[in-house]
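Student: Sequence first, then the predicted structure:
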Amino acid sequence: MRKKILACLFSVPFSLSSLYASDAPRHYIMDETVVTATLTQTPLKNIPAAVEVIDSEEIEKSGAMTLHQVLTEAQSVNLEAVSGRQSTARLRGLSSNNTLVMIDGMRLPSGFQDKIDLSEIPAGWIERIEIVRGPASALYGSDAIGGVINVITRKPSEETEAWFSSRYGSNTEGEAEETSFDAGVSGRSGDVGYVITGSFGDKDRVDLDTSDGSTDTDDKNVKAGAATISWNVGEQTELSIGATYADVERQGLRFKNKKEQEWLNGSERYTGRIELRSDLGEDSSILLRAYRSVYDWGVTLTPTGNGAPEVHSVEQTTDQFEARWSGVLPGGHKVTTGIEYRTEDRAEDGLASEVENLGVFLQDEVAVTDRLSAILGLRFDDHSGFGSVCSPRVSAAYRVSDEMRIRGSYAEGFRAPSVFELYTGSEYTRKRILLPNPDLDPETSRTWEVGADFEHDWLALSVTAFRNDIDDMISEVFTGNYDGTIPINEARNISEAMTRGIELSGRVSLGSGFSIHDELTVLDGENKITGTGLPYLPEFSNVFKLAYHDPVQGFGGNVRVVTAGRQYTDAEASVKTDAYTLVNLSLSKSLTSRAEIYGGVDNLFDERVEDGYGNVYGPGSTGTFLYAGIGLNL
């Protein structure tokens, strides 16, 4: 089930919340809570932010195997293909480096080419995904200029429960064969709660042209698990420890150095945490947390004929310690404040470096009148690589009537240069050598946003207009050639950029179990130095869904039409991809209260999507894909 709410980031409780099941008309569940937009468990009705929530039920029925496949239908999320056949996410047209990706509120370290590959994060981990669109540096600091994608894993349940699901799929040519299994158990014994999940997935390669020395997709194997144990120390205090682990192996062919080469890639991602939560009173609570997140990546390229193998490796570790307090002060001020200390260590092909960051933030939500609410937010960060920066935010929402409100906000954000950009750089990867630059300054941003929401009975409409201005954008600059042919680039602060857009969404309940949903995003961007367009910025994207749900018979289904406009795929804005439209079908049937079967067809008309859209391993790269599965609650 997908829940959506459009509103103004960090204002106070006048949100026109709504929630709808993936195969059902939208209905209202006002007690549903999210954490990413405010750093506290907050009902959707009290969160005036552009937030989208995708839960495990919708993920299961979609047949998605990884996080990047789940995000292909999220509003204002554009996937970008990068070196190494990775898939990264861009929010509102900004670079993937300006999108903060977290698991349970904890940052993920980047890997090859300084990217977080979403195709390596298994769907079996996920209880739900919370996507906050728009700048969030006032709470999260660096990397959140475009927004935040927070993957939330399962938590211990009050009653003992177990589950199992399995799905199988293949394209119409018999390639891309996929098998996956997910299982878990959760419950509580006295003061101790627990949840343990595990998943396995295996997907075969696709090779449309066997003569070009490179497979179109790779054989892929994913083994993953997550666990949390909690202990009620007292009536108001909980201590918990948790971990997630994923092991991914991929194998295929690459054409490099004028040779066909066997490509073998392996990666491990691990996150471990310990945290203490305590209610100090009716309106006051604290959180203390420490965590470590490690990403270990390696690749071996071996010529299929004679020749020595080429080996590369990356390991990055993030350690963070944080303390947070939230409470209500006299005068109706809801205050959240905290302090964070983080270190990031990166070793790439034997070259190691480290950066440190100290952050302090304060957020105050206040009701100015019965109809007008506002919020002030400010964060200070001190970074060992470049110095200090402040990130303010102010927003307001005015309730015109019970059905309508208007909203607006202004925020500033930043992205700190990474260890990769400051100190390590990258060797030749087929395209170029990238030299690091220890004198880089942070990217900074200014964002304006206005919008309105209307909701009454069977109709809901939302519109948001935004503009992002980025200064000191970190770009690669050509400095010469190696061996006369291989470009040598250096990371420099040279670019100023602008992105702007309009987000429209609507829902119409047609009755008799039918509903229509549509989300349209129109984007525009410019490199303000050269006057050219920006890469990986689709002119528009749209997701249309016609859904049906019969709760009595336990039957549901939907037709989804996913469209993306043309976009540039190079920094010079000289090469444009073609637009595409994918038509996806999904059906589900409850056999009992504890068993359900589902199936579907992705890319019904066998559309071929160009690599620039980042649809790695998805139906756009594999062709028409059929799948079926079963879910059991034991």
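Tutor: Great, that's in hand.

Student: Please make it C-alpha for all contacts and neighbour counts, starting now.
Tutor: Will do.

Student: Now stretch 344-357: buried residues?
Tutor: Going by neighbour count (16 or more other CA atoms under 10 Å), the buried part of stretch 344-357 is E344, D345, R346, A347, E348, A352, E354, V355, E356, N357.

Student: Tell me who's in contact with the fourth one.
Tutor: Pointing back at A347 there. V314, E315, Q316, S353, T424 (CA atoms under 8 Å, 6 or more residues apart in numbering).

Student: Can you tell me the closest non-neighbouring residue to the first one?
Tutor: For V314, the nearest residue in space outside its immediate sequence neighbours is E348; the separation is 4.5 Å by CA to CA, 6 or more residues apart in numbering.

Student: Presented hereafter is structure B, for comparison with structure A:
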Amino acid sequence: MVGGERRNDALEDVDLLRLLDVEVSTATKTLETLDDAPAIMTAITAEEIQRWGYTSVGEVLEHVVGFYLIDDHILPNAGVQGMTGGLGAESGGIKVMINGRSAAFRTTSGNWLGTELIPLSAIKQIEIVRGPASALYGADAFLGVVNIITLDPEDIPFVDGTVQVGVTKDHPRGRFDIVGGMFTDRFEMMLTAAGELDDRSGLEMPNQSPAPLIPPYNAGRLDAQNLERMSGVVGARLGYRHPERGHHLVLSAYWSGLRRGGDFAQWAQLTGGTDDEGNRAGTVISLQQRRVAVDGLYQLNRELAFAVQGMYFQGGVLPDDRIDVAGGWYYIERRMAYRGVDASVEARWMPWDRFNLILNLESVYDKEDMPSFRRVTKETKQSFGSPEREQQSAELVDVGALLSANLKVLDPWLKVTGGLRYDHHSKYGNQLTGRFGATSHLGKTVVAKLLYGSAFKAPSPYLLFAEPLVPGDVIGNARLSPQLIHTVDAELTWRPAVWASASTGVSYSLLNDKAEFVPRGINQTALNIASQKSLIWATRAELRHGDAFGGYGSFETVHSTRDSGQVGYQADLVGSSMVAYPSWIARAGAYVKLPSPSSVPLELSTQGILVGPRQSAEASTLEAGGAFELPTYLKWNASLVARNLWIIPGHETTLAVRAKNILGTFGPDPGFSGFEYPLAPREIFFELRHRY
């Protein structure tokens, strides 16, 4: 799907709200609300992105109930409901999509959540589901789904640009974000781009780190010298739509890339600067990916529609990627790449307004150039050691079929939903996942949901085929089994008035054959640990009086245990407690329109997140000789925004002053390689947005 929903055509592009509901209807049917959607989900609108000053999808998820992000200053690692992915997971436990199409970096199954993912100005809303959704999306829709819906054709501005200039940790920072285009009743065009330049150098390694690997030329240092960050993304969309029949054909394309200084990389830490011979030193992570997609919909009649989707994807490392090691006199050049095709055909049938059915057939082909590397001396830039082995490839194919239906048994008292998906994976054989649930409006103010879902996740090529770059690095395991999860959710939502709402719910998850890198000997080896159980209670309340004032508060607590399948001393040392994920998280935010002597409206907004204690991850526990807790911390953001400035007549300008982590909270956050991460530093920046 490309583009957003049109409310006058229920068979238009399928956003996540609709696909979870399988809502297909006549041209006068409107979208279902969050209350009616059979899922535990959150929708973040473009208005909220602007209000809270989010600069990335990762920042959005940080403030969503049920999510917790560990920032290693390269690619964030998102955990959901007490479960994290471990070393190198890169938020691979969730499925991130743009208009229903996966945006993952396929080699690691990871997701980029920064500026490099998508320009925020192109977003209509972000729809977030907690819990498994493989019954709809196949593998990787494991712990949750994040679907980014781009602007509707009628919402595309001629030009809408944002520029941010400020300071991060005493270093200048800058960011731009722009979208523009045009539309008619039949044609649309949208171009969008974003870029970011930032530097977090100067952050110190937390003193809780039991065993960092620091090269001799930086012995005794605690501060990072190489945390430069560059991100960029360019996107385009061209489409044709038939306004009367609902047909459409849309072509879209994205290129994105990132470059990160790696002073907190897993191979060695604090490698930046110069070595004893005066050579440039430091790890640099440099990656790119691109996608080209075509989406078509044909409305046969008022009851039946057919959709066809296809996407080509490609990605890998860039030439300036380099891994520095603690030895200090050489670095490593990596080679890895992937390319493939994701295609599907779908039939949507709605014989009457209380029942609808969807049938989807999908196939994914992924060709992976398995990771290889060569060692290069810093002084001569010549490779040495064993000749680079011939790069080998692996072909992974998944073919899936989905059947899903909704039935309003007694509207609005009872709506039931159900679906089954069958996948045949070239490496893991047959997989069957399902989802079942019921939603009910208990009177005019209360909505109840009871849901079950299952999912599987095929181990990423990185988990399967990783080669250790240095002693102590990761080792892949081609014998891994797929991970399986079962989740039961129950939620009550109360809306006593249009300006007030509250919800509370519990979720229980059982994860089997969890796959991650775990310490074994001197290396971290990809293994299936036995199981993990997680129980989360989450509640949220919100008040809103238009643009005048509003606020929200949320609290969640998690109890999770795991069975690592180990025996003996190491099992006793690590224990069965949840690691890395907080035992509780509290969030709150508020905004108010300030009185102004001029006609310019001013808005003050603030957000805070209080994160409870986290137990050290397995690698740190083993290095320290016992588990330890990382302390509670508070992060606080604030913004002052002046809207409706008509500097150029007829064109709106917005000015803002924003601050992130005002208190300069240090953290730390748990690491997975024998050291812990500092939190992102304080940022203060000015923002100018202009719309034509």
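Tutor: On my side now, so go ahead. As the structure is a computational prediction, the values presented were derived from the model and not from experiment.

Student: Can you pull the TM-score for these?
Tutor: Overall, the chain-to-chain superposition scores 0.85 on the TM-score scale (TM-score structural alignment, normalised by the length of the first structure); 588 aligned residues with a CA RMSD of 3.1 Å.

Student: Adding secondary structure and distance to G338 of the first structure, write the contacts of A347 of the first structure out as a markdown table.
Tutor: Below are these laid out as a markdown table (DSSP: H, G, I helix; E, B strand; the rest coil; distance: CA to CA, whole Å):
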| residue | secondary structure | distance to G338 of the first structure |
| --- | --- | --- |
| V314 | strand | 32 |
| E315 | strand | 29 |
| Q316 | strand | 25 |
| S353 | strand | 27 |
| T424 | helix | 31 |
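
Student: follow-up on the earlier one: quick check, nearest of the buried residues of stretch 344-357 of the first structure to Q363 of the first structure?
Tutor: N357 (19.7 Å; CA to CA).

Student: check contacts around the closest residue to that closest one other than its chain neighbours.
Tutor: Leaving out its chain neighbours, the residue that sits closest to N357 of the first structure by CA to CA, 6+ apart is H383, at 4.5 Å. Contacts of H383 of the first structure were listed using CA under 8 Å, 6+ apart, and they are V355, E356, N357, L358, A416.

Student: residue in the second structure matching G525 of the first structure?
Tutor: Mapped onto the second structure by TM-score structural alignment, G525 of the first structure lines up with S560.

Student: Name the helix or strand for that match, please.
Tutor: Element membership for S560 of the second structure (DSSP states H and E) is strand 549-563.

Student: ditto for Q524 of the second structure
Tutor: Using DSSP H and E, Q524 of the second structure falls in strand 523-545.

Student: Looks to me like V70 of the first structure is in a helix.
Tutor: Yes - checked against DSSP: H, G, I helix; E, B strand; the rest coil, V70 of the first structure lies within a helix.

Student: With I131 of the first structure as the reference, measure out to it.
Tutor: Applying CA to CA, to the nearest Å, the value for V70 of the first structure to I131 of the first structure is 12 Å.

Student: Neighbour count: those two, which is higher?
Tutor: I131 (27 against 21; other CA atoms under 10 Å).

Student: Quick one: map that one onto the second structure.
Tutor: I131 of the first structure maps onto I128 in the second structure, by TM-score structural alignment.

Student: you'd agree its match is up against N147?
Tutor: Yes - assessed by CA atoms under 8 Å, I128 of the second structure is found in contact with N147 at 6.4 Å.

Student: Nearest residue to the middle of the first structure?
Tutor: I149 (3.6 Å; CA atoms, centre = their mean).

Student: Name the SS class of the aligned residue in the second structure for M473 of the first structure, please.
Tutor: Counting by TM-score structural alignment, M473 of the first structure corresponds to K514 in the second structure. Using three-state DSSP, the structure places K514 of the second structure in strand.

Student: Verify the stated contact: K514 of the second structure with L480.
Tutor: No - under the criterion of CA under 8 Å, K514 of the second structure makes no contact with L480, lying 9.7 Å away.

Student: Need the residues touching each of these two.
Tutor: By CA under 8 Å, 6+ apart, the residues touching both K514 of the second structure and L480 are L527, N528.

Student: So these two - more neighbours on which side?
Tutor: Of the pair K514 of the second structure and L480, K514 is the one with more neighbours under other CA under 10 Å, namely 24 against 21.

Student: Could I get the full set of strands for the stretch 51-200 of the second structure?
Tutor: 67-70, 77-80, 94-98, 101-102, 123-130, 144-150, 159-168, 171-183, 187-199 (DSSP state E, counting those that start in this stretch).

Student: From the contact counts, what lies against the fifth one?
Tutor: It refers to strand 123-130 of the second structure. Secondary-structure packing of strand 123-130 of the second structure (3 or more CA pairs under 8 Å, 6 or more residues apart in numbering; DSSP states H and E): strand 40-45, helix 46-52, strand 144-150.

Student: For the last one, which residues meet the burial criterion?
Tutor: By neighbour count, and taking 16+ other CA under 10 Å as the criterion, the buried residues in strand 144-150 of the second structure are G144, V145, V146, N147, I148, I149, T150.

Student: thinking again about what came up before, who's in contact with the nearest residue in space to the match of I131 of the first structure that is not next to it in sequence?
Tutor: Once flanking residues are discounted, I128 of the second structure sits nearest to V146: 4.6 Å by CA to CA, 6+ apart. Residues in contact with V146 of the second structure (CA under 8 Å, 6+ apart) are I94, K95, V96, M97, I126, E127, I128, V129.

Student: how close does the match of M473 of the first structure sit to G575 of the second structure?
Tutor: Remark: distance between K514 of the second structure and G575 of the second structure (CA to CA) = 16 Å.

Student: tally of neighbours for the aligned partner of V450 of the first structure in the second structure?
Tutor: Under the alignment (TM-score structural alignment), V450 of the first structure pairs with A490 in the second structure. By other CA under 10 Å, the residues close to A490 of the second structure number 20.

Student: Might you report the residue contacts of A490 of the second structure?
Tutor: By CA under 8 Å, 6+ apart, the neighbours of A490 of the second structure are A448, K449, L450, L451, G505, V506, S507.
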